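S.K.: Sequence plus the predicted model coming up.
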Amino acid sequence: MKFLKLFILIGFIPAILYAQDPNYSQFYANPIYMNPAFAGTTELQRIVANYRNQWPQQGNAFTTYSLSYDRLLDNRKSGLGIQINYDREPNNVINTSWATVSYSHHVQLGMETFMTFGLQGGLVVKQYDVNGLVFPSNIDQISGQISGSLPITVTESRKTYPDFAVGIVGQNKRTFWGISAHHLNRPDESIVEGDNKGRVPVKITALVGNRSRNFHHGLLSREFTLSPNILYQQQGSFKQLNLGIYMIEKSFLFGGWFRHNFDVRPDALIALIGFAREKFQFGYSFDFTLSKLSNYSHGSHEVSLTFFLGAKSRKNLQNRLLIPMI
């Protein structure tokens, strides 16, 4: 636990390592978290609940929760979404709560081509338990005893700040793409006196994917839909590439992702399973760690629940995105 506390400490001192946003493995099961332009991209009203437990063998080391609601507005050209999030880091040393409001506007470019632009604004509350922090200077190298005071001056134990994001997604026939930028105002979250490097780096997310037409598999005559995807994220010096594919067979969904952080060893393999009906969707994923943290992290669990409300219109919705369901 001493190592874990020290790791957290290093993680939140910007002069050593810039902070990173919590990441989900079921990217499309938390759409407005990934890109505000996804707000209102389904005909029915949508409620999504997400839970992620990272490093489960270490207790509740990194746990993240989110709950969102989004809908297509009556004019059929705009979408609105709201989301609340909570992220807890080991031993409750850092707890982050934030709420966002997203607005999107759809532009029809052709019978099978459209684009959606999104804006997002939110408020973040970040709380630090400085009593749980341990510095190397506090540890006796012989006995291992912890003593002494913090070798830094902490100005406050809570930071509250606004946060803003923009995004765009588009679709041409059965191919979709998108790009978003979070933390446009680069808010300052440092609590260390004199620190001038505590600003959150802008996070860039880019994606492209496709949903192939249904086809039959040999004599079984079973219909499948395949959806290959590429997703790239960058925040400060952190870079991540995700390559994945989904397979949909009636109500059942299967998928897998390969995640690489541009290190010597790949970061993880992600396995996904899901079940979907017209008004309900469930997804579960597990991250199998491949990096040097594999002996410590023991992977990650993630669960998503999606509910659709209301009744479909008799009119065909031209600009419905064909994104994967999990």
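M.R.: That came through, no problem.
S.K.: use CA for all of it now, contacts and neighbours both
M.R.: Noted.
S.K.: Mind telling me what element L4 is part of?
M.R.: Following DSSP states H and E, one finds L4 within helix 2-12.
S.K.: For that helix, list every residue counted as buried.
M.R.: Neighbour counts over helix 2-12 (16 or more other Cα atoms under 10 Å) mark 5, 8-10, 12 as buried.
S.K.: Mind giving me the packing neighbours of the helix or strand following that helix?
M.R.: Following helix 2-12 in sequence order, the next helix or strand is helix 31-34 (DSSP H and E). Under the contact criterion of 3 or more Cα pairs under 8 Å, 6 or more residues apart in numbering; DSSP states H and E, helix 31-34 touches strand 78-88.
S.K.: contacting residues around the strand it packs on?
M.R.: The contact list for strand 78-88 (Cα atoms under 8 Å, 6 or more residues apart in numbering) reads 22, 32-33, 39-41, 61-73, 94-106.
S.K.: mind listing which of these are in helices?
M.R.: 32-33 (DSSP state H).
S.K.: List only those of the contacts of strand 78-88 flagged as buried.
M.R.: Buried members of these, counted by 16+ other Cα under 10 Å: 32-33, 39-41, 61-72, 94-106.
S.K.: tell me the SS of N185?
M.R.: coil (DSSP: H, G, I helix; E, B strand; the rest coil).
S.K.: Comparison target, given below:
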Amino acid sequence: MKFKFILIAAFTLMTTFSNAQDPIFTQFYLVPETLNPAFTGVSNTWNAGLIHRRQWPDGNRKMDTQFGFANNLVSDEIGVGMTVLNHSEVFTGYNYFKFNGAFSYRIDLDYDWRLRLGLEAGYGRKDFNFNNLLLEDQININTGAISPGSIDPGVMNYSNKINFMDFSAGFVLDQEDTWFGVAVKHLNRPDISFRENANVPLDLFLTVHGGYYIEFFNSPSKLIPEGTNLLLTANYMRQGQYNRLDVGTVMEYSRISFGLIAVTNPEGRATNSHLITSINPVFSFKTDEFTFGYSYDWNTSKIGRTQGVHELSLTWQSSYRCDRCDNYKVKLKRNGESGYQKM
């Protein structure tokens, strides 16, 4: 009985606290659609991409997250698109899937500044196979044999799948070299409890993000050729009791960019909290239409040997531009775009 109680209690806590957290991506500056629906259609052309994140690849602790998106403008001010998220954990057998439609509307505040409003809505599903739990009535204490099923009524009160609707909103202020955005996910606080007649509202996910480009036009150094750009970026996230602030810088050359992003815990809630939890080198290579990115999260906390976090991204922007969008002044950098396209 004690063994059964520990399993049920551990799973209940895991469901309530750990799995209520949204997956987070290191390369948010390359794929801003992971943060804010207001970025839908921001490229003024067909834009699509995939990002894959493998966290702690050491054996049973492995967690995989995939995110895909596609969007475009349908008029001078309106952008539409879709996003798909899938997250799976080997140790628990837990899976989280979400499919959303996204919409944005652009308002030109003046010649330089724009306000983009975004909405996102869709369907979410969480899965957990309770048949994988080993309960007391499955164990034959005389022979050690394991029965394939359980008649325990406690397990019968849990559902293997839960489905829910989900809504998010955000805005972005931007001009040629600067952007600042805020988004809130799970506005309707969907119930994510696996237990019948229970209610575990999904915590709101707040993200505040921004970036600033410094362009080197007349650099005297051979190490910094003309046309090089330095991106300064930050992303603060908060969900329930968890908080995280990513700050970093990325140097962008003609085709190659590299940089460093630090993950911090600015609101340490325990005496053993770490201010800096990981240091993440980032790298990307771009062609005329494609950008390939890679990042590695090097753990600096005392959580132990995790083999880090690997993240791969591939984004595509069509070379076609909207010629009829008279009031949409596209300011392309001399060397093309990388990450969030400046306009």
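M.R.: Looks like it came in fine. Since the structure is predicted, the reported quantities are computational estimates derived from the model, not experimental observations.
S.K.: Contacts for the helix holding L4 of the first structure next, please.
M.R.: Applying Cα under 8 Å, 6+ apart, the external contacts of helix 2-12 of the first structure come out as 16-19, 90-91, 93, 132-136, 190.
S.K.: Closest to S227 of the first structure out of those residues?
M.R.: Of all those, S227 of the first structure sits closest to A19, with 32.1 Å by Cα to Cα.
S.K.: surely that closest one meets V200?
M.R.: Yes: with contact defined as Cα atoms under 8 Å, A19 of the first structure counts as touching V200 (6.8 Å).
S.K.: So which bits of stretch 23-33 of the second structure are buried?
M.R.: Neighbour counts over stretch 23-33 of the second structure (16+ other Cα under 10 Å) mark 23, 25-33 as buried.
S.K.: CSV for the buried residues of helix 2-12 of the first structure, including distance to Y246 of the first structure?
M.R.: Shown next, in CSV, are the buried residues of helix 2-12 of the first structure (distance: Cα to Cα, whole Å):
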residue, distance to Y246 of the first structure
K5, 38
I8, 35
L9, 38
I10, 37
F12, 35
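S.K.: thinking again about what came up before, ok, A19 and V200 of the first structure, which is more surrounded?
M.R.: The neighbour comparison of A19 of the first structure against V200 (other Cα atoms under 10 Å) goes to V200, with 23 against 19.
S.K.: The more buried one pairs with which position in the second structure?
M.R.: In the second structure, V200 of the first structure lines up with L202, judged by TM-score structural alignment.
S.K.: got a list of what its match touches?
M.R.: So L202 of the second structure contacts 20, 186, 189-192 (Cα under 8 Å, 6+ apart).
S.K.: wait, is N131 of the first structure part of a helix?
M.R.: Yes: counting by three-state DSSP, N131 of the first structure is part of a helix.
S.K.: And V208 of the first structure, which helix or strand is it part of?
M.R.: strand 203-210.
S.K.: roughly how far is that strand from the heart of the chain?
M.R.: 12 Å (Cα atoms, centre = their mean, to the nearest Å).
S.K.: Just give the number of residues close to V169 of the first structure.
M.R.: Counted with other Cα under 10 Å, the neighbours of V169 of the first structure add up to 24.
S.K.: Find the helix or strand that the aligned partner of it in the second structure is a member of.
M.R.: In the superposition onto the second structure, V169 of the first structure corresponds to V172 when matched by TM-score structural alignment. Applying DSSP H and E as the criterion places V172 of the second structure in strand 161-174.
S.K.: Residues contacting that strand, please?
M.R.: Against strand 161-174 of the second structure from outside (Cα under 8 Å, 6+ apart): 36-39, 113-128, 179-194.
S.K.: Give me the mean distance between whichever helix or strand comes after that strand and the first structure.
M.R.: Downstream of strand 161-174 of the second structure, the next assigned helix or strand under DSSP H and E is strand 178-185. Comparison of strand 178-185 of the second structure with the first structure after fitting gives an average deviation of 0.5 Å (mean Cα distance after the TM-score superposition for the first structure).
S.K.: picking that back up, give me the nearest residue to the match of V169 of the first structure, chain neighbours excluded.
M.R.: Counting by Cα to Cα, 6 or more residues apart in numbering, V172 of the second structure lies nearest to G181, which is 4.1 Å off, once chain neighbours are set aside.
S.K.: Looking for the alignment partner of the one you found in the first structure.
M.R.: Checking TM-score structural alignment: G181 of the second structure goes with G178.
S.K.: quick one: contacts for that match?
M.R.: G178 of the first structure touches 35, 167-170, 206-208, counting by Cα under 8 Å, 6+ apart.
S.K.: Please report which of those has the highest neighbour count.
M.R.: For the contacts of G178 of the first structure, the largest number of neighbours (other Cα under 10 Å) sits with N35, at 30 neighbours.
S.K.: Could you tell me which residues make contact with that residue?
M.R.: Applying Cα under 8 Å, 6+ apart to N35 of the first structure gives the contacts 118, 166-168, 178-180, 205.
S.K.: picking that back up, and the contacts of helix 2-12 of the first structure, which of them are buried?
M.R.: With neighbours counted by 16+ other Cα under 10 Å, the contacts of helix 2-12 of the first structure contain buried members at 18-19, 90-91, 93, 132-135, 190.
S.K.: Tell me how many other residues crowd the residue opposite S318 of the second structure in the first structure once aligned.
M.R.: In the first structure, S318 of the second structure lines up with L309, judged by TM-score structural alignment. L309 of the first structure has 14 neighbouring residues, counting by other Cα under 10 Å.
S.K.: Check Q175 of the second structure too.
M.R.: 17.
S.K.: Would you check that it makes contact with W113?
M.R.: Yes: with contact defined as Cα under 8 Å, Q175 of the second structure and W113 form a contacting pair (4.8 Å).
S.K.: So which residues of the stretch 151-300 of the second structure form strands?
M.R.: 161-174, 178-185, 205-216, 228-239, 242-252, 256-264, 276-286, 290-299 (DSSP state E, counting those that start in this stretch).
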